[in-house]
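Enquirer: what's the 3D shape of this:
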Amino acid sequence: MSFRKINILLSSSFAALIGLTSCSKSFIERNPVDPVTEPEAITNASGMQDALVGVYASYRATSFYGEDLPIIGDVSADNSFIAASNSGYYLTPYQYTFVNNDANYTEMWKQGYNIILNANKIINSSPTGDAETIGEIRSQAYALRALAYFKLINIYARPYTDNPSDSGISITLTDSSAAKPSRNTIKQVYTQIISDYKAALDSAPAYDNSVTLSQYAIEGLLSKAYLYMGDYTNALTQAEDVINNSGFSLVPSSSYASFWSNAAVQQNQQEVMFEIDANSINNNGYDDFAGQYANGYSQIFCDSALYASYSSTDVRRSVLESDTTLVAGKPRIVVHVNKFPNAANADRDNIKVIRLAEVYLIAAEAAYRTGDQATALQYLNALAQTRDPQLTAYASSGTQLLTDIINERRKELAFEGDRLYDLNRLQQTLYRNGTPYKGLPLTSQYITIAYDFYKRIAPIPLDELNANSNMTQNPGY
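Expert: This is a model prediction of the structure:
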């Protein structure tokens, strides 16, 4: 049974297992997440499918992929900046002024565990019905749980490559919201993530569309988890299998702009392997994430250093628009982000989770780190020259080759939410100093944050600490 076929009938009404209330983003009041009730037991494949649709819909919440995840990962880093004339959204992660009761990080934590608990309900169920259908549904639940754990561990804990024995987040594999788990180690959490993705692959559905997890989308996510663990041999193996056998292709340069402007669900295996659906019925209204960039609040802009890194023939520059704005009556240069142009349209931009382009970059970095620089260059150039047909092929080696791969990763995945977590896993200092714009007054416009600064990872929410005596806080908060 296709998820897409029933998506219009069943949006985000699936019951959550933990309560969420409306919270504020700075001084702006946010709409509450979907109503909360206790779910009924899953007794058959139809009920299992309905529950799965609810988990997919939970990813669209503004406190997860619907807004916070793709935005905070960039505004907390060096890809974007918030205009001085803003409506109050995302100022605390942008300025690094958040504390342990910050609404952004409280909401993401709650919604992440909401997703995990609902996925647990599906995974632990014993429904009647067609075994193949049940297996495919459970496969997607495993993958959705793994993805939620992956996002949470990157937000609330240090990278695996720092100290795998350090405190991670809590692993909960039951569907009870009454549990009070302690924190597992980072290694234990990643072990669970890998286990879940592998369980998902055991009965993964074949590709049907871009908003349903399928075999090679799951394998791409698995390769990313291996990359973040520093397990480069397995990362390369999984990434190469996707590149060579999935049937997916990179979007050609001539179609790049139209690819991003197309808000429809894809069925052509071009570029996007999995994305969160946001259509004319199921969307976040005024809180659509794309509206933060353009056609809405329009208050987050591209960093000038990032913009300058794209050559004039790089098609990725075509979704960035240099413009002027008035500050104190004087024109100032800004760069608008038009990568997500449908915030004001009926059918909204789907939120990309894994694209073939990223798999090429995973393969390039993993090949480099396993000592195969020739293969690393092959994958790097395959992507870079698709994006810029006039680019002279990279011929770098050694540390410069790694720098080129990371720079291409930044350029390719800009505004999709990974930049801060890439800087963290690379243990790099964050320099936000490329946005002069001739005196545009921006709060925290220039910033340098060392890798070991405690706010490079988020606080465990105060609400969680108050409710769970077994929970511990990250150092510094």
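
Enquirer: From now on I want contacts and neighbour counts done on CA atoms only, so please keep to that.
Expert: Noted.

Enquirer: Surely residue 79 and residue 309 touch.
Expert: No. In this structure, residue 79 is not within contact of residue 309 by C-alpha atoms under 8 Å, at 11.3 Å.

Enquirer: In terms of neighbours, single out the busier of those two.
Expert: residue 79 (25 against 14; other C-alpha atoms under 10 Å).

Enquirer: quick one, helices of the stretch 101-250 of the chain?
Expert: Under the criterion DSSP state H, counting those that start in this stretch, the stretch 101-250 of the chain contains helices at 103-123, 131-156, 186-202, 215-229, 232-245.

Enquirer: Could you dump those into a markdown table and include mean neighbour count and distance to residue 425?
Expert: Output for the helices of the stretch 101-250 of the chain, formatted as a markdown table (neighbours: other C-alpha atoms under 10 Å; distance: least, C-alpha to C-alpha, whole Å):
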| stretch | mean neighbour count | distance to residue 425 |
| --- | --- | --- |
| helix 103-123 | 24 | 20 |
| helix 131-156 | 23 | 9 |
| helix 186-202 | 21 | 13 |
| helix 215-229 | 25 | 7 |
| helix 232-245 | 20 | 13 |
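
Enquirer: Residue 374 is nearest to which of those helices?
Expert: Closest of the helices of the stretch 101-250 of the chain to residue 374 is helix 232-245, at 13.6 Å (criterion: C-alpha to C-alpha).

Enquirer: Summarise which helices and strands the closest one is packed against.
Expert: Judged by 3 or more C-alpha pairs under 8 Å, 6 or more residues apart in numbering; DSSP states H and E, the packing partners of helix 232-245 are helix 215-229, helix 356-369.

Enquirer: now the ones you listed as JSON lines including distance to residue 134?
Expert: Converted to JSON lines, the helices and strands packed on helix 232-245 look like this (distance: least, C-alpha to C-alpha, whole Å):
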{"stretch": "helix 215-229", "distance to residue 134": "15"}
{"stretch": "helix 356-369", "distance to residue 134": "28"}
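
Enquirer: burial of residue 253, as a residue count?
Expert: When neighbours are defined as other C-alpha under 10 Å, residue 253 has 18 of them.

Enquirer: for comparison, sequence B:
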Amino acid sequence: MLITVALASCKDLVSIPEPIGSVTTKKVFATDAQANSAMAGIYTRMINNALDGNTGTQGFATGMSTIFGGMSANELVTASTGSADYLFNTNRLLADNGSSTKIWVTAYDAVYGANAVIEGIEASVSEKLHDDVRKRLTGEAKFIRAFSYFYLVNFFGEVPMALTIDFNKTVNMKKTPKAEVYAQMIKDLQEAKNLLPDNFSGAAGERILPTKWAATALLARIYLYAGDYSNAAAQASDVISQSALFQLPADLNEVFLKNSQEAIWQLQQGDLPANGKATPEGYTLVANKATIPNNRPFFHMSDELKNDFEMNDQRKTAWTWNETAAGKEVYYPYKYKVGTYNAREGVMTEYYMVMRLAEQYLIRAEARALANQSLNLAIADLNVIRRRAGLDDLPATLSKPEVILAIEHEKEIELFAEWGHRFFDLKRTGRAHDVLSAVPIKQPWNGDNQFLYPIPRTEIIANQNLIQNPGY
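Expert: This next block holds a predicted model:
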């Protein structure tokens, strides 16, 4: 506990000096067990949000990326129209929004922890900290740093890129250009690939620790976002080729189970009394249907998302549930089946899916199309996903613009209510204005500035070199 608390002491950005009385780096990284505990503390804080002891969607890795990214796009709608969360739906965020602040703070908390592990291992001269553990944990930390910066950049745009826990170097950092942050993410992931194991033996076969293939999968995504389409396709192909490790389950209800064949990386949530063994989105989105209408989830699917499913798409059957409220059919995400009301005693059946194989097919399809490698191969990748959903193949005669729109559609449906993919994709492809400015709930359109969330006001006050995003 002391080790975890020592590394978890930073609560606001990366500008808090080491507290008096904390465990020193040398002591934390003196043995394999201590170093493993320090890294485990990062995962625990990411998934369980130990920042303030709350449960549910209280951090970027505990559902906030999904929920708030989904509302900023056209996926999810909050039933609490009088709440501050409704401002995400209506495109009217304020500079002091508490939810976007939590995304910022928790993502930087993970960055701080990753930097502490990297520096602590490098500084340790203990013979009881063995080389294989040094390499693996350094790889995990670099993966987590890249993963966290991916969400910071895509929610906030240019952000300070801290690569150290040295307070004197981070206290007054300016924003770093996005290209530099992406270059650092790529560097971290390339190094992580060489340091991480190529199997799941590190967690006794469970898929809850990053491996070489998690780093490869994230690298594929980041190359796509950076416009390096040839490398994006190559990295995605490397993951897809690992058929002994990764498969697309034929049964859609098996995709989000713990240690699913499709899982590239999952986070294992804690067995917390309030959560009832549920994943963050199970806690937030899965309701006891017997209590409807008195106890509905706070968030439901938008009409735009509901209507974009093709007829006979089995993903609508397996991954949503619906009810009739006030004469209107309302749909809810149902990828996770376990909520607080139906958690099994002593058994955890679902882990929180972070990265999965289907995304790699979609990344490769888009990269192939944009790199002009082969439209037929891009269509073939889309058809792999469509066949599992019970849909007909797309024709091989599609033009390039038609293939690009088909990819956008498949990403919307396959990855809905997962980690803000829809919001990020619309922004990345330049489609955000055309699609989102036409959404009825966002009328009258308040401007494109809210495609980036506001830098937390507390950070602006604390750091005179940190400039607020336009429009706030």
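
Enquirer: And the TM-score between these chains?
Expert: After superposition, the two chains reach a TM-score (TM-score structural alignment, normalised by the length of structure 2) of 0.83; 425 aligned residues with a C-alpha RMSD of 2.9 Å.

Enquirer: Now do the SS call for the aligned partner of residue 473 of structure 1 in structure 2.
Expert: Residue 473 of structure 1 maps onto residue 468 in structure 2 when the alignment is built from TM-score structural alignment. Here residue 468 of structure 2 is coil, with the state taken from DSSP: H, G, I helix; E, B strand; the rest coil.

Enquirer: Please report how far the residue nearest to residue 468 of structure 2 when sequence neighbours are not counted lies from residue 185 of structure 2.
Expert: Excluding the flanking residues, the one nearest residue 468 of structure 2 by C-alpha to C-alpha, 6 or more residues apart in numbering is residue 455, at 5.6 Å. According to C-alpha to C-alpha, to the nearest Å, residue 455 of structure 2 and residue 185 of structure 2 sit 21 Å apart.

Enquirer: what does residue 38 of structure 2 give?
Expert: Distance of residue 38 of structure 2 to residue 185 of structure 2, given as C-alpha to C-alpha: 22 Å.

Enquirer: can you map out the helices along the stretch 301-450 of structure 1?
Expert: 304-308, 356-369, 373-387, 398-413, 419-425.

Enquirer: export the ones you listed to TSV and tack on mean neighbour count and distance to residue 126 of structure 1?
Expert: Converted to TSV, those look like this (neighbours: other C-alpha under 10 Å; distance: least, C-alpha to C-alpha, whole Å):
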stretch	mean neighbour count	distance to residue 126 of structure 1
helix 304-308	17	50
helix 356-369	26	35
helix 373-387	21	43
helix 398-413	17	39
helix 419-425	22	37
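
Enquirer: will you turn these into a markdown table that also has distance to residue 216 of structure 1?
Expert: Formatted as a markdown table, the helices of the stretch 301-450 of structure 1 follow (distance: least, C-alpha to C-alpha, whole Å):
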| stretch | distance to residue 216 of structure 1 |
| --- | --- |
| helix 304-308 | 31 |
| helix 356-369 | 10 |
| helix 373-387 | 18 |
| helix 398-413 | 19 |
| helix 419-425 | 22 |
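
Enquirer: Nearest to residue 157 of structure 1 among those helices would be which one?
Expert: Taking C-alpha to C-alpha as the criterion, residue 157 of structure 1 comes closest to helix 419-425 out of those, the separation being 10.0 Å.

Enquirer: Adding distance to residue 358 of structure 1, write the helices of the stretch 101-250 of structure 1 out as CSV.
Expert: Converted to CSV, these look like this (distance: least, C-alpha to C-alpha, whole Å):
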stretch, distance to residue 358 of structure 1
helix 103-123, 23
helix 131-156, 16
helix 186-202, 18
helix 215-229, 9
helix 232-245, 9
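
Enquirer: what's the closest of those helices to residue 3 of structure 1?
Expert: Residue 3 of structure 1 lies closest to helix 131-156 among the helices of the stretch 101-250 of structure 1, at 9.5 Å (C-alpha to C-alpha).

Enquirer: Give me the mean distance between the closest one and structure 2.
Expert: Following superposition, helix 131-156 of structure 1 is found to deviate from structure 2 by 0.6 Å on average (mean C-alpha distance after the TM-score superposition for structure 1).

Enquirer: And that helix, how far out from the chain middle?
Expert: 14 Å (C-alpha atoms, centre = their mean, to the nearest Å).

Enquirer: Out of the helices and strands packed on helix 232-245 of structure 1, which gets nearest to residue 449 of structure 1?
Expert: Taking C-alpha to C-alpha, helix 215-229 is the member of these nearest to residue 449 of structure 1, at 20.8 Å.

Enquirer: name the helices or strands packed onto that closest one?
Expert: helix 131-156, helix 186-202, helix 232-245, strand 272-276, strand 351-355, helix 356-369.

Enquirer: now those as JSON lines including distance to residue 16 of structure 1?
Expert: Listed next are these as JSON lines, based on distance: least, C-alpha to C-alpha, whole Å:
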{"stretch": "helix 131-156", "distance to residue 16 of structure 1": "14"}
{"stretch": "helix 186-202", "distance to residue 16 of structure 1": "21"}
{"stretch": "helix 232-245", "distance to residue 16 of structure 1": "33"}
{"stretch": "strand 272-276", "distance to residue 16 of structure 1": "18"}
{"stretch": "strand 351-355", "distance to residue 16 of structure 1": "22"}
{"stretch": "helix 356-369", "distance to residue 16 of structure 1": "32"}
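
Enquirer: between the ones you listed, which one is nearest to residue 253 of structure 1?
Expert: Ranking these by proximity to residue 253 of structure 1 (C-alpha to C-alpha) places helix 356-369 first, at 12.5 Å.

Enquirer: any residues touching the closest one, and which ones?
Expert: With contact meaning C-alpha atoms under 8 Å, 6 or more residues apart in numbering, helix 356-369 of structure 1 is reached by 220, 223-224, 227, 232-233, 235-236, 239-240, 242-243, 248-250, 271-273, 373, 375-380, 382-383, 401-402, 405-406, 408-409, 412-413.

Enquirer: can you rerun that using 7 Å?
Expert: 220, 224, 227, 232-233, 235-236, 239-240, 248, 250, 271-273, 373, 375-377, 379-380, 383, 402, 405, 409 (C-alpha atoms under 7 Å, 6 or more residues apart in numbering).

Enquirer: Then stretch 74-84 of structure 2?
Expert: The contact list for stretch 74-84 of structure 2 (C-alpha under 7 Å, 6+ apart) reads 70-71, 86, 89, 298-302, 304-305, 416-417, 436.
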